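Chemist: this one's structure only:
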C-alpha cells in the first residue's frame, strides 16, 4: 500500500503540522525523515496547543505509530522534554513512538560548536537556530557521529566518546576559545538517555517497510521546506539535510516505488526565517499587518518571520523538484480584508526577465519581483470548510496559485483547527 509524502514547498513554516495531523486519522504510521528539533510543527486539538519539534504529528491519533527515521538528528534532552509535555496532557506514548537505531544524536558539544561558529561569523552569519543541527550532520558525514543504537551499548559508548570529544573539545577551546565539554558529565547524561529512550529505539526501516508490504498507509512528514534544502535551496542559507522528496528514501529507508503521492504545502503568501535572499519580501506596513494577523514568529526560535507575497517562480521550481501530485494552500484566511493582493510571476535580474530560480545566491539576491495584482475579498474565509462558500475573489486567487504552482490544489486550510479545512476529494 502507499506512502504519502507531505513536504514543505517554500522556506518552511507552511503549516505542515495541521495538515499532517488532519491526514493522520487515515494512516497506520506517520514518519519523520529529515531535520531535527530545528523544525517546529504546530498542532491544535482538544488536548491543547502543541509545538512538536521531533515527535511526528500523528501522535494524537489512536492506533498510529510515530516513527523518527534515520535521517533525523535527535537531541535526546529535547525529545524527552517533548515526551513529558505530551504525557502531562494525558497522552500515552506506549506503542506509538519508535526511534531509528540509525538516527544520529545531537550532543551538547554540537550545540556549543553551532553557536560559537555562528557568533564568529558576525554579520555573515547564516541565521541558524543554534540547535546543533549542522555540527551533528557534519559529524555524521565525517563518520564520527553517535547514533541512537550506541545508547544500547554503554560499555562501547565511552570509548567512542573519548575519541570524538578529544577532537571536538580541541576545536571548541583552540579555535573558538570556548570551554570544553566534560566527558564524565556527558557519559552520565547518556546513561539517563539510555534508561529513558532505550525501549523506543528500534529498526524503523524494517518496521515501516513491513507495514507498507502488508497494506498499511504511511504519511511521510517533511520538515522545513525545499528552499532550505542543502542541495536545492538558497545555498548557503539552507538547512543541513534534504527535506525534499529525495530525502524520503535515504532518511527513512523505504523504496521510492511505495510513494504514491506527494503533497506540497504552500502558504497563501511567503515567509522565511533567518538570512538569505527573498525576492518577494515586503518591508512595509503590509508585511507588518500580515505578520501581526498570522502571528508570524518562529515556532522554534521565536524570531519574527520575514513576510512577502506569494512567489510563483519559486513555487514552479518547487513543483519541478518534488513532483507534487497536488498542493495544499494554508493560511488563506490571513488575507481576508485586503483590497488587493499581489503574486510574483517573474524576476527581473539585471534587466532581464526570468522565470527560473537562479542557482547562485548573489544572482538570486539581485532578483526583483515582477508582480501581478489580483482583487482581494472582504467576506471572511476563516473557518470555511465548504469550497462553495468561499468568496469569488478568493476562488480566483486560489485558481491563479494553482496555475503558478503547476499542479491541482487538493486542500485549502482556513484556520488552525482540523475542521477548518476544505478538502473536496480525499487525498488518502
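Modeler: That came through fine. None of the values given here were measured: they were computed from a predicted structure.
Chemist: Only C-alpha atoms from now on, for both contacts and neighbour counts.
Modeler: Noted.
Chemist: Which parts of stretch 229-247 count as buried, going by neighbours?
Modeler: Under the neighbour-count criterion of 16 or more other C-alpha atoms under 10 Å, stretch 229-247 has 229-245, 247 buried.
Chemist: roughly how far out does it sit from the chain middle?
Modeler: Relative to the centre of its chain, stretch 229-247 is centred 11 Å away, using C-alpha atoms, centre = their mean, to the nearest Å.
Chemist: okay, pairing it with this:
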C-alpha cells in the first residue's frame, strides 16, 4: 500500500496525475485500472481539493489551479468508471454536503455509488459546527486582531467534539434515530451554552438529518473491516490519497495555522485503521514553487510582481473559499522538513510550466535568524515569521515546456532545476508536471 503526501502548505488537483505501470497509482485524475483502492484517511472540506477528469472523451469534472473551476472532497477514484469499487472516506462527514454530492454525482457520473464508501466511524460535521467556526473566527479577530483563516466549514469544532467525546459518528446516524436525536440535542445544547449567540433550529436540523440518513445509508460501511479485506484478501494495488498538506498537520505543521487532523503519513494508520507494517512507498507531491492559502508564516512568499505572476499563471485560487493563494519561491527547507516526517520514497514535482517565463528562479535553501543559520525547521511561529531566507539562484529557461513529454526534451535549465531539487533533498523526482492534462505528466522511470 502506498501513500501520497503533499509536501507544503497547499493541496490541489494539479499537484499531480500519477500513473505508474507497476503501482496503478493515481491522484485526482484516475486512469483505467481494475485494481486500485483510493482511501482518504483524514479529510473533510478542503480549500484546495479539486480535479479535472475526462469520461468518454468529455469533461465530466473540474480542475482547480488552471482556472477551470473546482469540486470539493470526493476521493479521486470516485470519478473513474474503470475503478473497482474500493473507495472509502474516513474523516469528518457533513451530511448536507454528502447529499449534495449524491445529487451532483447522479447527474454527472455513472456507477459512482459503487465506488464511494463512507466509514461508519467518521465523525459528523453539523450546521452548528460551521456556525461555531464562524463565531470563533470573529472572536479571534476581536480579541487578538487576527484569525486563523479557516474555511468556516466546521472542521475544528467537529474535531473538538470528537476530542471531548461527545461527537456523533455516522454509525450513530445509521442506528436507532431516537437515540441519535437524544445525543444530538445534548450536543447542540452544549454548544448553545458556550456560545450564547448561537441559534440552532434543532427540530428542523433533525428532520433534515433523518432524510440524509436514508439517502447516505447505501454508502456506509465498516471502514476498518473494509480495509482489512483489501489488505489481506486477493492482491490489490492500494493508494492512500492525502487531502491536505504536510505543513497543515495538527502536530507537525505551522501550528496554530493548521488543519485539525494528521495530514502526514501517520494519518494513514490513525485515520484508516491500517497497520504501519502495510505502508509501502510514500510519494511526496510538491509544486515547482510554494503556495499558501490564508494566514500564517510563509518565509519564501513573494508579495510582489513575481508572486502575482505565479498566482496568475498558476490560477492559484482556493475552491471552497475563493481566496487567492499566496505564492513564493520553492522552499526546500520546508520540503526537507516534510521529508523528515514522511520519509518520501520519491517526489512528484508539479506545475513546472508555470515557471516558463522567468529569466531566473530562486530556491530557498536555508533559514537565517540574526545572521545565524537555523539547523532545522522551527516549531515557534514567531521565529518562523522572522527568518530571512538564503536563496540559490538558478537560470530560467524562458520557453514553453507544456508540450514536452520526456525529461530529455526539457530545456537544460529545467533539467538543472529538477536535479538541484533532487540533490538538495536526496530524494529522486519520479514525475514532473508540465500542464493540466494527464499526458502532461513526465515520468522519470
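Modeler: Good, I have the coordinates. Note that the structure is predicted; figures quoted are calculated from it, not measured.
Chemist: Superposed, what's their TM-score?
Modeler: The TM-score (TM-score structural alignment, normalised by the length of the first structure) is 0.94; 418 aligned residues with a C-alpha RMSD of 1.6 Å.
Chemist: circling back to that earlier point, give me the subset of the buried residues of stretch 229-247 of the first structure lying in helices.
Modeler: residue 247 (DSSP state H).
Chemist: What's the match for residue 334 of the first structure in the second structure?
Modeler: Under the alignment (TM-score structural alignment), residue 334 of the first structure pairs with residue 354 in the second structure.
Chemist: let me fix that: residue 56 of the first structure
Modeler: Aligned against the second structure - with TM-score structural alignment as the criterion - residue 56 of the first structure pairs with residue 75.
Chemist: Please name the residues that touch that match.
Modeler: 28, 38, 39, 40, 87, 89, 241 (C-alpha atoms under 8 Å, 6 or more residues apart in numbering).
Chemist: Give me the buried positions along the longest strand along the second structure.
Modeler: Longest strand of the second structure, by residue count under DSSP state E: strand 360-369. Within strand 360-369 of the second structure, the residues that count as buried by 16+ other C-alpha under 10 Å are 361, 362, 363, 364, 365, 366, 367.
Chemist: Give me the contacts around that strand.
Modeler: With C-alpha under 8 Å, 6+ apart, strand 360-369 of the second structure has contacts from 300, 329-333, 355, 373-374, 383, 386-397.
Chemist: try stretch 394-412 of the second structure
Modeler: By C-alpha under 8 Å, 6+ apart, stretch 394-412 of the second structure touches 352-353, 355-363, 413-415, 417, 434-435, 439-444.
Chemist: Swap in 6 Å and give it another go.
Modeler: Outside stretch 394-412 of the second structure, the residues within contact range by C-alpha atoms under 6 Å, 6 or more residues apart in numbering are 353, 356, 357, 358, 359, 360, 361, 413, 434, 435, 442.
Chemist: hmm, back to that, so the match of residue 334 of the first structure sits in a strand?
Modeler: No - counting by DSSP: H, G, I helix; E, B strand; the rest coil, residue 354 of the second structure falls outside a strand, being helix.
Chemist: What does residue 431 of the second structure correspond to in the first structure?
Modeler: In the first structure, residue 431 of the second structure lands on residue 411 (TM-score structural alignment).
Chemist: Over to residue 291 of the second structure?
Modeler: In the first structure, residue 291 of the second structure lands on residue 271 (TM-score structural alignment).
Chemist: Quick one: neighbours of the match of residue 431 of the second structure, just the number.
Modeler: 22 (other C-alpha atoms under 10 Å).
Chemist: How about the contacts made by it?
Modeler: Shown in contact with residue 411 of the first structure (C-alpha under 6 Å, 6+ apart): 328, 422, 423.
Chemist: which residue in the second structure lines up with the last one?
Modeler: Under the alignment (TM-score structural alignment), residue 423 of the first structure pairs with residue 443 of the second structure.
Chemist: any idea whether the closest residue to its match other than its chain neighbours is helix, strand or coil?
Modeler: Spatial nearest neighbour of residue 443 of the second structure, excluding adjacent residues (C-alpha to C-alpha, 6 or more residues apart in numbering): residue 431 at 4.8 Å. State at residue 431 of the second structure, reduced to three classes by three-state DSSP: strand.
Chemist: Return the residue of the first structure aligned against residue 268 of the second structure.
Modeler: Checking TM-score structural alignment: residue 268 of the second structure goes with residue 248.
Chemist: Now do the contacts for the nearest residue to its match once chain neighbours are set aside.
Modeler: Excluding its sequence neighbours, the residue lying closest to residue 248 of the first structure (C-alpha to C-alpha, 6+ apart) is residue 33, at 5.9 Å. By C-alpha under 6 Å, 6+ apart, the contact list for residue 33 of the first structure reads 69, 71, 72, 248, 251, 252.
Chemist: Among those residues, list the two that are farthest apart in space.
Modeler: 72 and 248 (10.8 Å; C-alpha to C-alpha).
Chemist: can you count the residues close to residue 393 of the second structure?
Modeler: 12.
Chemist: which one in the first structure is aligned with it?
Modeler: Match for residue 393 of the second structure (TM-score structural alignment): residue 373.
Chemist: does that match count as helix, strand or coil?
Modeler: strand.
Chemist: ok, now which ones touch the match of residue 291 of the second structure?
Modeler: Residue 271 of the first structure neighbours (C-alpha under 6 Å, 6+ apart): 306, 307.
Chemist: redo that, cut-off 8 Å
Modeler: Contacts of residue 271 of the first structure (C-alpha under 8 Å, 6+ apart): 11, 12, 13, 281, 305, 306, 307, 308.
Chemist: and the gap between the equivalent of the residue nearest to residue 248 of the first structure over in the second structure and residue 84 of the second structure?
Modeler: When the second structure is aligned by TM-score structural alignment, the residue opposite residue 33 of the first structure is residue 41. Applying C-alpha to C-alpha, to the nearest Å, the value for residue 41 of the second structure to residue 84 of the second structure is 19 Å.
Chemist: for residue 74 of the first structure, what are its contacts?
Modeler: Here residue 74 of the first structure is in contact with 36, 37, 54, 103, 104, 105, 106 (C-alpha under 8 Å, 6+ apart).
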